[in-house]
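Peer 1: Sequence first, then the predicted structure:
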Amino acid sequence: MVSVKRVAIIGAGVSGLVSIKSCLEEEFQPICFEKSSQIGGVWIYSDDDTRGKASAMYNGLVTNSSKEMMCFSDFAYPPEYPPYLYTHHVIKYYRDYAKHYDIEKYIKFNTEVIDVSPTDDNQTTGQWNVTIRQRNQEQFIEQTDVFDAVMVCTGKHSNCIMPEYPGMDKFKGQIIHSNTFRRGEDFVGQNILVVGASHSAGDVATQCSHYAKSTYISLRNGCYVLARRGPNGQPMDSVANRRFSSKIPGFIRSKMLTSLVESRVDHDSLGLRSDRHVFSASVMVNDSLPDRILNGTLKVKAHIEKFTKNGVMFVDRTYIEDIDTVIFATGYGITFPFISREIVDERKLELFKHILSPKYTTLAFIGSVGAIGAQAPVYELQARWAASVFSGTVKLPDLKACQMDAKKRVDGMIKRYGYLKIKFAPVPYQEELANDIGVIPTLDMFLTDPKLAVKVFFGPAYPPSYRLQGPHAWAGARDAIMKGWENTISSTKTRHISKEHGVTGHILFTAIFLFFLILVILF
């Protein structure tokens, strides 16, 4: 068993912040290296050109997850914040979190990690050589230090993916990636084609459609479009991500979610229909896209076949000419330029529990996964789990079992999506990690605190439920859960209503939901 004291943390974005705090909880000595001058990672908005680099915020971005679902487990969003957040809300929250837990003093800014390699005695000590390049005025200083463990927190948005199609080199218009997009008004009077089927593609297309002469969106396999508002006005993610519903067989949940989504958007008439079932298809959270299609300012096109000098031909043999700009909202790839592929190959990303290198058990990757829901709580549990492994609280199986687990998880993702895409429903994964570290909510709560138990097991899977008991519990967790709905709507109830309908509405929704579930099971 190796002894861990000093931990190198690479990146001060969301996963880096929770990694620092998790290390402090285990009484480690974390040192975080951040190549920029501030915390926040991809949530920092800048007008600077990030062409070809990591993900970047665009003007007007609104979160796809509601604030009560995307908060950290022991630090609530302010009640006055709206249910869905703009970028400035989110970055302020992360700065407040860092200040509250005195995290920033453990971060070295303007410091880039350029190499991470095992020490000669790594197999017995678990230690790592970490080489950094620090900017000091006009000079760069490189130095190497030894750490007992490393947590890589550079995320999954570090490298733009740009597809290639025949004729692109002859196309006379502009071709860009969505990481350079900032605002729709930059494309006034242009003919725009957006390529992609996820959240950013929908945002870019709808923003451009307000200003461009014409706007099109090209979908390879179609997609499912989800509104932020779910049944009874509740945030959709708080309806979808609940403990009891995660226990329902997958084929039933798929039918239920598909039925719910299609009750709000006619995917056939709008040309959005996916050829895959909802759990393996592209999902786009967007409230405006169906309306923009219905009023004719946005048109849906098939997959691209080829570019011409002035336009694009699609696989259904339709053609658009005089295109001024093509915006590829085609996502990002993971890259770890400071680590040899012999240690971890980002093209496979075979990690035990999607976190730990099977061979090098003091090397953890936090935030290299995607969740169909809020990301931050997933990263937080990953960080807590990794810190518990380093401390010896969580025991690991042997090397072969770790390798089999890592391969099985990746193979499962490839089978689901047809290519390597690490993305899954958050609740089952969070429960798995929480169970390992001893913080999972238990059924005996129905005897000791039945009101809370109903909220925890049948209501939204709010992150504070992982601070109710076990290591590093939070005294405010119960209150945060019980007031979850109240805090969600606190900022929107700006007009007094004499008669409260909320309780009746929730009961009605639950009854309808259970009735619908029975129908699906029977028929």
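Peer 2: Cool, got the structure. Numbering: from 1, shown residues only.

Peer 1: contacts and neighbour counts: CA atoms only from here.
Peer 2: Fine.

Peer 1: any idea what sits nearest the spatially most central residue of the chain, other than its immediate chain neighbours?
Peer 2: Centroid-nearest residue in the chain: Gln375, 3.7 Å away (criterion: C-alpha atoms, centre = their mean). Spatial nearest neighbour of Gln375, excluding adjacent residues (C-alpha to C-alpha, 6 or more residues apart in numbering): Met70 at 6.8 Å.

Peer 1: and the one you found, what does it touch?
Peer 2: Contact analysis of Met70 by C-alpha atoms under 8 Å, 6 or more residues apart in numbering lists Ala374, Gln375, Ala376, Pro377, Pro463.

Peer 1: and those, which two are the farthest apart?
Peer 2: Spatial extent of the contacts of Met70 (C-alpha to C-alpha) is set by the pair Gln375 and Pro463 at 11.1 Å.

Peer 1: Could you check how far Pro463 is from Glu112?
Peer 2: Note on Pro463: its distance to Glu112, by C-alpha to C-alpha, to the nearest Å, is 32 Å.

Peer 1: neighbour-wise, which of those two wins?
Peer 2: Neighbours per residue (other C-alpha atoms under 10 Å) separate Pro463 from Glu112, with Pro463 holding more: 27 against 20.

Peer 1: isn't Ser46 right up against Ser55?
Peer 2: No. Using C-alpha atoms under 8 Å, Ser46 makes no contact with Ser55, being 11.2 Å away.

Peer 1: Comparing the two, which shows the higher neighbour count?
Peer 2: Neighbours were counted for Ser46 and for Ser55 using other C-alpha under 10 Å; Ser55 has more, 22 against 12.

Peer 1: Okay, buried residues for stretch 130-140 please.
Peer 2: Residues of stretch 130-140 classed as buried: Val130, Thr131, Ile132, Arg133, Gln134, Arg135 (neighbour count, 16 or more other C-alpha atoms under 10 Å).

Peer 1: here comes the other one, which I'd like you to weigh against the first:
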Amino acid sequence: MISSNIKPNRVCVVGGGPAGLAAVRHSLAQGFEVICYEKSQSIGGQWVYTEPTGAKYETDIHSSIYEDLRTNSPKEMMAYPDFGYPKNIKQSFISHHEVLKYHQAYAKRFELTPHIKLEHEVIRIRPYNGLWEVYVLNKRSNQLLVQEFNFIFVCNGFAVTPHYAPIKDWEKYQGKLMHSHMYRRARDFKDETVLIIGAGPSGMDLAHHICKYAKSVYLSHNVTQPPFSNLKPNIVPKPAVKYFTPSGACFLDDSTHNFSVVIYCTGFSYTAPFLSTDCGVFIDENVVYPLYKHCININQPTMAFVGLKFLVFPALMDLEVRFALEYFSKRKTLPSRDEMLQETDEELAERKANGLQKRLTHEINGLKYDYYENLANTAGITPIKPAVIKVMRESVHKFQIAFDTYRETVYEILDDETFIIHSNVSAKEAKNGKV
């Protein structure tokens, strides 16, 4: 263990994905001493493609990226505020390879790599003598390290522990059952009859990939207005599953069908198993409580969580990091613990009264205020550019009304407020630079 007589500005960042990179960059820029621990072999978090071969457990797989993935959000909203994508990439919806290269370029541009320790897994974080004691396993040497820090950024991501929606008699089903976390290639489902549970972005995307090879794809959903425009002939929309049978499932419309494969596209459960029980937060059904503005640990305000939100993107991660650093640096003073708890509890009560699911507590779309603007105004920091928010809302709308063609859209942000759509340019033309 290092001496407790350490500099009062030591920051530990857990995770070297997009959130962690933003935490390292801004902490360094503000004069903090920073160490980031990343348990995998490279930076990039979810954007690092990995094969699930040989994994004993689903949680051993760090990434959900599949072979043919193109982003479901345009790159114009997936960039850090002051580091855009290369000008030669005209397409808005890009491959996962390009996203990973972008984050690697970001780390190089701001000289983050010397502060990131790869293959170092955080095993335990606990408060100790007014500091944070961090136990880290060096996976290369199998050596356990113990370090002390003044501040913690928890940036470990949320798409690691698959969530399986509870469905009656699932254990009776005798076919292949898997989560989208383990999906990699559509051709692996050649001539199969596939049931996909969930019509969110991943469910819709997998259905359109797999239908090119499968006999048929049944798409089960429980949303009131699913984006079912121009489905391929062998994609059959169905309501939610009532129960499983040994060979298939019965749906809420009382129809039954047989399937050789069932794929759950039902999201993930957030976990942070390295946090000791005395860290001041607990996690239940995806809710991290109590957090001020969904970010700062109210009971231990030298700890912040970045990237918990649904529809999270680098500009928001960047904003959350800068928000937390205003208080870590003591440039801003937090409200009292009671005031922060009251605000948090009032918001949770309102969400519950409006019938919103508990596990979606940190979903931005359900917040009662504009989360981005509120964070910036509270801390007195530069907000996310309005044009980025406008692109986000426009792209979400296009996903809902035209799933089969929305990735053909090419956006261009002209200034802080304005963007345009190159509506007559195909994705193929954009890829070839004809914009």
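Peer 2: That came in fine, so what should we check first? In this text, all values refer to a predicted model and were calculated from it rather than measured experimentally.

Peer 1: Quantify their similarity with the TM-score.
Peer 2: Overlay of the two chains. TM-score (TM-score structural alignment, normalised by the length of the second structure): 0.83; 393 aligned residues with a C-alpha RMSD of 2.8 Å.

Peer 1: how about the contacts of Met70 of the first structure in CSV, adding secondary structure?
Peer 2: Output for those, formatted as CSV (DSSP: H, G, I helix; E, B strand; the rest coil):
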residue, secondary structure
Ala374, coil
Gln375, coil
Ala376, helix
Pro377, helix
Pro463, helix
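
Peer 1: all helices in the stretch 151-300 of the second structure, in order from the N-terminus.
Peer 2: 201-210 (DSSP state H, counting those that start in this stretch).

Peer 1: counterpart of stretch 13-33 of the first structure in the second structure, which residues?
Peer 2: Under TM-score structural alignment, stretch 13-33 of the first structure corresponds to residues 17-37 of the second structure.

Peer 1: whoops, stretch 90-97 of the first structure was the one
Peer 2: The aligned range for stretch 90-97 of the first structure is 99-106, by TM-score structural alignment.

Peer 1: Next SSE downstream of the helix or strand where Leu447 of the first structure lies?
Peer 2: Following DSSP states H and E, the helix or strand that holds Leu447 of the first structure is helix 445-448. Later in the chain than helix 445-448 of the first structure, the nearest helix or strand by DSSP H and E is helix 450-458.

Peer 1: counting contacts, what elements does that following helix pack onto?
Peer 2: helix 243-246, helix 445-448, helix 477-482 (3 or more C-alpha pairs under 8 Å, 6 or more residues apart in numbering; DSSP states H and E).

Peer 1: Take the contacts of Met70 of the first structure and map them onto the second structure. Which survive?
Peer 2: Of these, the contacts whose aligned counterparts also meet in the second structure (both residues aligned by TM-score structural alignment, their matches' C-alpha atoms under 8 Å) are Gln375, Ala376, Pro377.

Peer 1: per the alignment, Leu420 of the first structure corresponds to what in the second structure?
Peer 2: Per TM-score structural alignment, Leu420 of the first structure is aligned with Arg359.

Peer 1: ok, now Thr325 of the first structure?
Peer 2: That one, Thr325 of the first structure, aligns with Val261 by TM-score structural alignment.

Peer 1: distance of that match from Ser255 of the second structure?
Peer 2: Distance, Val261 of the second structure to Ser255 of the second structure, using C-alpha to C-alpha: 18 Å.

Peer 1: So for these two, which sits in the more crowded spot?
Peer 2: Comparing Val261 of the second structure with Ser255 by other C-alpha under 10 Å, the one with more neighbours is Val261, at 20 against 12.

Peer 1: what about Tyr45 of the first structure, neighbour count?
Peer 2: 16.

Peer 1: sorry, back to before: with the first structure overlaid, how far apart is the match of stretch 90-97 of the first structure on average?
Peer 2: Comparison of stretch 99-106 of the second structure with the first structure after fitting gives an average deviation of 0.4 Å (mean C-alpha distance after the TM-score superposition for the first structure).

Peer 1: the strands in the stretch 401-523 of the first structure, which residues?
Peer 2: Along the stretch 401-523 of the first structure, counting by DSSP state E, counting those that start in this stretch, strands occupy 423-424.

Peer 1: what does the stretch 51-200 of the second structure give?
Peer 2: Under DSSP E, counting those that start in this stretch, the stretch 51-200 of the second structure gives strands at 116-118, 120-128, 131-138, 143-149, 151-154, 161-162, 176-179, 193-197.

Peer 1: Ser42 of the second structure against Leu118, yeah?
Peer 2: Yes. Using C-alpha under 8 Å, Ser42 of the second structure is in contact with Leu118, at 6.3 Å.

Peer 1: Good, wrapping up.
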